[in-house]
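Peer 1: got a structure for you, letters missing:
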């Protein structure tokens, strides 16, 4: 395209050539696939599953099926907390330069009984850092068993809505909706879903993910 414009430059006015160059640049930018970074824990890292059977891999397949030009980068780590995700994010942003950052963190904070205020501050910092890097943020919420009391579990769940509102990020309220109440869909540890549960997990996440990618 640029070679053609250079050959035509002797026959077109400077303004015409400049306009065509801008159109070519816009077309190139439009055609570039979007990069979606998933910053999660074991629920997104395919813990205990065969590779390619978790919800992130299924989402990548669905993107192709729906002709959505986006690439998923799964940067999830089993055992990750909001603090760990906050620490890792700057390097990931620099490496992948994502258009969208999907944040699925907080379950391990809750299972360890870490302060909800600290987890919420970390999520807010993750969102702020991603936005400063020109990425759109999407949050995925989780509910935990009431090991540390119902009040603690409720506060942890409520933090996702609070952060979502503060940073104006789309939110999937509970990724395990339709799964959490079915013990047969979990691995023996009763914490990590089986592969059979991940299509349901993706069904919970997909509508928001699709909209978030298209809105960027």
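Peer 2: Received, thanks. Here the structure is a predicted model, which means the values were calculated and not measured.
Peer 1: When you work out contacts or count neighbours from here on, use the C-alpha atoms and nothing else.
Peer 2: Fine.
Peer 1: for this structure, what spans make up the helices?
Peer 2: With DSSP state H as the criterion, the chain has helices at 2-8, 14-31, 55-65, 82-96, 107-111, 116-132, 150-167, 198-215.
Peer 1: Determine the longest strand present in the protein.
Peer 2: strand 34-40 (DSSP state E).
Peer 1: Off-centre distance for that strand?
Peer 2: 5 Å (CA atoms, centre = their mean, to the nearest Å).
Peer 1: returning to what we had before: out of the helices of the chain, the one nearest residue 178 is which?
Peer 2: Nearest of the helices of the chain to residue 178, taken as CA to CA: helix 198-215 at 7.1 Å.
Peer 1: Of all the residues in that closest one, which ones are buried?
Peer 2: By neighbour count on 16 or more other CA atoms under 10 Å, the buried set for helix 198-215 is 198-206, 208-209, 212-213.
Peer 1: What's the separation between the residue lying closest to residue 173 once chain neighbours are set aside and residue 16?
Peer 2: Distances taken as CA to CA, 6 or more residues apart in numbering place residue 141 nearest to residue 173, at 4.8 Å, with adjacent residues excluded. The spacing between residue 141 and residue 16, counted by CA to CA, to the nearest Å, is 51 Å.
Peer 1: second one coming, line it up with the first:
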């Protein structure tokens, strides 16, 4: 049988389709950044005690990360007055309430244990169980440390402040040594109660912790 010399019907359309597909595959596509979920799990310092919601820690941290080009939502898991034991008791239902597994948990606890003069070993045991629960669920943690009030004496200070580096080493999590760095003791940055940062103080806390948050998310 004689082979036809004519090109197959619609051959040029097929070649055009292949060309367009090749161009589409070669065209750079800008990736859409996924919004990271951060859970600030702590006491009144993360809850934003005494401040309007927009000026608290979680709101200011979220705004700072977004300004730096990191799509993030910071959920407020702070409860004023919570000791480490009270926070441990609400940890699991708090996680369920998020509706999603967080990309990072910032654990800021222990200040109320210290202010009440509770035994450091007790605070350490409860924080240990909190970190173990996060690890069991494969949730990365940034641990925020706390320092003691000077009236508690050097022995208490030594035992309490050692909690945070000890647990950070045990669970191999990053440690932000002192949550109130640059703010504690500065009257112009503290509310009238002498304990909680005002909006300017929160801004300094956020500025200090943002690099650690970014590194932990990476």
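Peer 2: That came through fine. A quick note: this is a predicted structure, and the numbers were derived from the prediction, not measured.
Peer 1: Any idea what the TM-score is?
Peer 2: The TM-score (TM-score structural alignment, normalised by the length of the first structure) is 0.81; 185 aligned residues with a CA RMSD of 1.5 Å.
Peer 1: ok so, going back, corresponding residues in the second structure for the longest strand of the first structure?
Peer 2: Aligning strand 34-40 of the first structure against the second structure (TM-score structural alignment) gives residues 36-42.
Peer 1: and that stretch, which residues are buried?
Peer 2: Within stretch 36-42 of the second structure, the residues scored as buried using 16+ other CA under 10 Å are 37-42.
Peer 1: got these as CSV, with distance to residue 118 of the second structure columns?
Peer 2: Converted to CSV, the buried residues of stretch 36-42 of the second structure look like this (distance: CA to CA, whole Å):
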residue, distance to residue 118 of the second structure
37, 32
38, 29
39, 26
40, 23
41, 20
42, 17
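Peer 1: quick one on the thing from earlier: have a look at residue 141 and residue 16 of the first structure and say which one is more surrounded.
Peer 2: residue 141 (22 against 13; other CA atoms under 10 Å).
Peer 1: got a list of what that one touches?
Peer 2: 104-106, 157, 160, 171-175 (CA atoms under 8 Å, 6 or more residues apart in numbering).
Peer 1: now do residue 108 of the second structure
Peer 2: Residue 108 of the second structure touches 40-43, 45-46, 143-145, 179, counting by CA under 8 Å, 6+ apart.
Peer 1: let's see it at 6 Å
Peer 2: The contact partners of residue 108 of the second structure, by CA atoms under 6 Å, 6 or more residues apart in numbering, come to 42, 144.
Peer 1: on that earlier part again, list just the nearest of the buried residues of helix 198-215 of the first structure to residue 56 of the first structure.
Peer 2: Using CA to CA, the buried residues of helix 198-215 of the first structure come closest to residue 56 of the first structure at residue 202, 7.8 Å.
Peer 1: how close does the equivalent of that closest one over in the second structure get to residue 65 of the second structure?
Peer 2: Alignment note (TM-score structural alignment): residue 202 of the first structure maps to residue 206 of the second structure. With distances taken as CA to CA, residue 206 of the second structure is found 10 Å from residue 65 of the second structure.
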